[in-house]
Each structure stands twice: as structure tokens, then as C-alpha cells.
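K.L.:
coords please:
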Amino acid sequence: MSDEVEPGYVRVRLDLSYDGSEFSGWAKQAGGRRTVQGEIEDALRTVTRSRDVTYELTVAGRTDAGVHARGQVTHVDLPVEVWGEQRGKLLKRLAGRLPRDVRVWAVREAPSGFNARFSAVWRRYAYRVTDNPGGVDPLLRSHVLWHDWPLDVDVMNEAAERLLGEHDFAAYCKKREGATTIRTLQELSLERGSDGIITATVRADAFCHNMVRSLIGALLFVGDGHRGADWPGKVLAAGVRDSAVHVVRPHGLTLEEVGYPADELLAARNKEARNRRTLPGAGCC
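P.N.:
Modelled structure (predicted):
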């Protein structure tokens, strides 16, 4: 699969954010379900006046239904004449066409070798949870999970340290045919803010389906005392799903940022990522 842009086209990078509450995930689906990809592609078709042509988006991380994004990245290949006409207007035109729960913040020509998905070197997610006995602030209810047991953040961090590094995360992933579950977990840490909300920061080269929400589910079981700090590591080593590992609800999860190498390293990173794995075709985390 080549990343050479077809003659007569320009690759354009879009940076965006969305509230995933009312979306059935990122990727277009049969049956007319509302998706982020569908909304943006529809908006592009309208503002570029391309009635019968859909300019398909390639995204850094396909998020599941209910998952939010603050720092999502996608690319689209547009005809040279369309980009020439729209480049100074596209951002504002998209703002006028897109629904209020998805925003594009930057539109620019991508450097040579850029692929939003395969050029990325890491994705950083945040999962937010509170153990406040009174529940979640109503203004944050779509972005913070309520856990109705007190949580020990220190012991959760102790357990998290044992999961770092390159492993086969089969025990924490929903298997996809033809897709490896080997990932490099670069960061997994939790911090309680002054407002009582615990934010888990999770960064990896990539994630397989349900990985983040399964990891958080395991750490919550440690934090509330149902399991010891060594339990998530034992589950990882066993390599099989444990019925005690719950996939927590999606609304606490946000894709915060996607990292890319320097422009001159984009093509090499792209090739390396393709050779190392086949990413799942369905939603992530």
C-alpha cells in the first residue's frame, strides 16, 4: 500500500476535536448511524461543491461510540484545483457547515510522506473518573466516570508501572482477525486533581480495540481494594481475557494528542508502522 499522493492531488492535514456523546464512533457505518467521519466528509462535499464525490478521510485513531477527542488528526487528498480554491477559506467554511459537537481547528498542506494513521509515533489518551460519594458534577457528566468506591491512586500507580513497555496486550484487547495485539505502552499514570477528579494518562505507539478502557477497568479494581497491585500484571502475563477485567464506559475517555516525528522522518515511520502490524479495522480503546 503506497502513500504516494496521486498526481493532481494534494494531501491536506486536518486537526480536530469532538464530543463523542452523540456519535456512533469515528468510522462510517452502514445503516445511517451518525459518525464523526460521516459528518466531516459530508461537510467537505458541501463546501467544495463536490456533489457526487466523497473525499475520504484517514484518521490517526478510530474512536469508539461515546469516546471524545481533543487532539484528533486526519488527512484527506484533494484535487489540486479544489485545494487551490479552498485553502484560504476551508477552515471557516467547515465551521459554518459542521455541527456544534465537532470542530476542525487547523487545515494545512501535509509534508511529504505524511499519513495521519501510520506516521504517528504515539497517541495519548486521558480517562477521567471520580470517586466523590455524591457522584459527578452534572456539568461534567458526559466526560467523567463515577466510581462508587473510594480509590487509592498510589496503589493504582504501583500496578500501572508493571504494565509499561512492549507486551502482547491480548488480555486487554478485543481480538481482531489479522491484527496483532503487541503494543508498546509508553506511559500509564494517574493523578488526583484538586477537584477530586482522577485523570489517567495513557500513551502508546498505538492501541488495540478496548485496550485503554480495559486497562482502566483493571486499575479501578486495584484502586478500590478488590485486587492487589500485582493483579493487572498477572493478567497481562496470562495473555487471556479475565472475566474480572471490565471494559469501563466510553464517556470518560478522550484522545488528547497524537505525536508525529520530524518531517524528514515521516516516510520512514510510515513504512515501519505498516511492517510491524496491521491495525484493527474497528474502533479503538
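
K.L.:
Going by C-alpha atoms from here, please, whenever you check contacts or count neighbours.
P.N.:
Will do.

K.L.:
was I right about residue 61 contacting residue 75?
P.N.:
No: with contact defined as CA atoms under 8 Å, residue 61 does not count as touching residue 75 (11.8 Å).

K.L.:
any chance you could map the strands in the stretch 1-150 of the chain?
P.N.:
In the stretch 1-150 of the chain, the strands defined using DSSP state E, counting those that start in this stretch lie at 9-18, 58-59, 68-79, 102-109, 122-130, 145-146.

K.L.:
Highest mean neighbour count across those, which stretch is it?
P.N.:
strand 122-130 (a mean of 23; mean count of other CA atoms under 10 Å).

K.L.:
Which strands or helices does it pack on?
P.N.:
strand 145-146, strand 197-204, strand 253-259 (3 or more CA pairs under 8 Å, 6 or more residues apart in numbering; DSSP states H and E).

K.L.:
could you redo the last one with a cut-off of 10 Å?
P.N.:
strand 68-79, strand 145-146, strand 182-192, strand 197-204, helix 211-223, strand 253-259 (3 or more CA pairs under 10 Å, 6 or more residues apart in numbering; DSSP states H and E).

K.L.:
Can you tell me which of those is nearest to residue 160?
P.N.:
The closest of the helices and strands packed on strand 122-130 to residue 160 is strand 182-192. By CA to CA, the value is 5.9 Å.

K.L.:
Out of the strands of the stretch 1-150 of the chain, which gets nearest to residue 181?
P.N.:
strand 122-130 (15.6 Å).

K.L.:
Can you give the distance from that closest one to the centre of its chain?
P.N.:
9 Å (CA atoms, centre = their mean, to the nearest Å).

K.L.:
who touches the closest residue to residue 12 other than its chain neighbours in this structure?
P.N.:
Among residues not flanking residue 12 along the chain, residue 109 sits closest, at 4.4 Å (CA to CA, 6 or more residues apart in numbering). Listed by CA atoms under 10 Å, 6 or more residues apart in numbering, the contact set of residue 109 reads 10, 11, 12, 13, 14, 75, 76, 77, 83, 87.

K.L.:
Now show me the structure for the sequence below, then we'll compare the two:
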Amino acid sequence: MTRFRLDLGYRGTDFHGWAKQPGLRTVQTAVESGLERITGTEVATVVAGRTDAGVHARRQVVHIDLSDAAIEKLIGQSNRSAEVALLSRLRGVLAAGEFHDIVVHAVAEVSEDFDARFSALWRSYQYRLADHRSFIDPLLTQVTPRHKGELDVEAMAEAASEVQGLHDFLPFCKPREGATTIRTLHELRVVRDQDAVITIDLRADAFCHHM
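P.N.:
This next block holds a predicted model:
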């Protein structure tokens, strides 16, 4: 088996999250369906972090394992490398079907000890908020909810500083049996950009379920 790393981006608006759910449109279902079409076999994906319904991703990392037979079918009669063939064909099958809201940024062959979930050093999220001071780019209105009135960014930043570091984030999560809610929040930054839109950037070793 040969392991590959896939870097994906997707618009989460019309997806019910990453993880497969019967009868629902999910990113994992889309990617695994595309992989099966181009390799002729079922391919399981392992993801760095499962996103919830409606959440977008700029650089989601996934790893897959392909057999020699799957790679041979993938390459076909071309003289392309497995990486190039996988990138080109997966892009094509996603764009041509109903999953045009997923893009494959890059594909790389990796060692068998690489794990998209456990090799990740951190994950990051960004939230955008607007208030009466903000100008929202029309192309970004779907990802920038507006709050009536004015938000106090200094107070938000001060509160954010209190939760940085190593903490038990149980009040911020939907706990799962047997799973820890202790996380290290490396960064939680609250600023206004040039259009006075408030951006909240978070970076942590990992995030809890629905955190």
C-alpha cells in the first residue's frame, strides 16, 4: 500500500459536515465516491479534523492508502506519476459532478507513518463578524454575519486572552464518552480589518466536538 496526502478546500454551505451520514451530502462521502470512481475500489479517508455542517475549509488535510492495483488503474496508459494522476483525475471527477464545491489543492506521496490526524501540530479557524461600523465585501456576505449595534473589540480581545493556553474546554464542547476536553489554545486573536470587519482567529493543538 502507498500512502498519499491530499490537501482539500471546500465551501461547506451545502454540506452536512465532513463525516459520512446516511442519506446526507457530506464532504467525506463526496471525496470517497470520487476516489472509488477513479481507482475502481473503495478508499477510506483519514482527516485532520472533522468539520461541522456549514463550515468551510481552506486547507483540510486527508490521507489515503492505495494498493498497487488501484494505482495502476489510476495511472492507466499515461506516463504520469501516481501523484499527478491522482490530483488531475480527482479534480476532474469532482468538478464534473455534483461536488464542484470541493477543490483538491495538492497531492503528495508520504511515508506510511504520516497520519493526517495525529501528525497535525495544530488546527486553525477564522470567524468574521460585522457591526454597524463594518463594510462587507458583497462576495463575503455569506461568511460575515452582521450584529446590530457596535461590538467592543477591545473587550472581546481581553476576554479572549483569558482562555488562551492549556484548559479544560468542557463548557465550550459537546463532550463525547471517553474523549478528553483538555486542549491547548495557542492563539485567539480578535482584530478589526481595513473594512472594520472583526476577524477572530483561533489556533489550537486540536478542537473538541462542536467546540
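
K.L.:
if we can go back for a sec, let's have the helices and strands packed on strand 122-130 of structure 1 in JSON lines, adding distance to residue 100 of structure 1.
P.N.:
As requested, these are arranged in JSON lines below (distance: least, CA to CA, whole Å):
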{"stretch": "strand 68-79", "distance to residue 100 of structure 1": "14"}
{"stretch": "strand 145-146", "distance to residue 100 of structure 1": "23"}
{"stretch": "strand 182-192", "distance to residue 100 of structure 1": "30"}
{"stretch": "strand 197-204", "distance to residue 100 of structure 1": "26"}
{"stretch": "helix 211-223", "distance to residue 100 of structure 1": "26"}
{"stretch": "strand 253-259", "distance to residue 100 of structure 1": "17"}
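
K.L.:
Quick check: the two most widely separated of the contacts of residue 109 of structure 1?
P.N.:
75 and 87 (14.1 Å).

K.L.:
ok so, going back, please enumerate the shared neighbours of residue 61 and residue 75 of structure 1.
P.N.:
Joint contacts of residue 61 of structure 1 and residue 75 (CA under 10 Å, 6+ apart) are 116, 117.

K.L.:
measure the residue in structure 1 sticking out farthest from the centre to residue 87 of structure 1 for me?
P.N.:
Residue farthest from the centre of structure 1, counting by CA atoms, centre = their mean, is residue 81 at 31.9 Å. Per CA to CA, to the nearest Å, residue 81 of structure 1 is found 10 Å from residue 87 of structure 1.

K.L.:
Repeat that for residue 53 of structure 1.
P.N.:
In terms of CA to CA, residue 53 of structure 1 sits 18 Å off from residue 87 of structure 1.

K.L.:
what's the answer for residue 50 of structure 1, then?
P.N.:
From residue 50 of structure 1 to residue 87 of structure 1 the distance is 15 Å (CA to CA).

K.L.:
do the same with residue 266 of structure 1
P.N.:
From residue 266 of structure 1 to residue 87 of structure 1 the distance is 23 Å (CA to CA).

K.L.:
So for those two, which residue has more residues nearby?
P.N.:
More neighbours surround residue 266 than the other of residue 266 of structure 1 and residue 87, with 21 against 13 (other CA atoms under 10 Å).

K.L.:
Please identify the helix or strand for that one.
P.N.:
For residue 266 of structure 1, the host element (DSSP states H and E) is helix 266-276.

K.L.:
against structure 2, where does that helix fall?
P.N.:
Aligned by TM-score structural alignment, helix 266-276 of structure 1 corresponds to no residues of structure 2.

K.L.:
Please identify the buried residues of that helix?
P.N.:
266, 267, 269, 270, 271, 273 (16 or more other CA atoms under 10 Å).

K.L.:
Quick check: buried residues in the longest helix seen in structure 2?
P.N.:
Ordering each helix of structure 2 by length in residues (DSSP state H) puts helix 82-96 first. Of all the residues in helix 82-96 of structure 2, those buried under the rule 16+ other CA under 10 Å are 82, 83, 85, 86, 87, 89, 90, 91, 92, 93, 94.

K.L.:
In structure 1, what residue corresponds to the fifth one?
P.N.:
Put plainly, it is residue 87 of structure 2. Under the alignment by TM-score structural alignment, residue 87 of structure 2 pairs with residue 91 in structure 1.

K.L.:
Verify the stated contact: that match with residue 104.
P.N.:
Yes: between residue 91 of structure 1 and residue 104 there is a contact at 6.9 Å, judged by CA atoms under 10 Å.

K.L.:
Common neighbours of the two, please.
P.N.:
In contact with both residue 91 of structure 1 and residue 104: residue 14, using CA under 10 Å, 6+ apart.

K.L.:
Structure 1: which residue goes with residue 25 of structure 2?
P.N.:
Aligned partner of residue 25 of structure 2 by TM-score structural alignment: residue 34.
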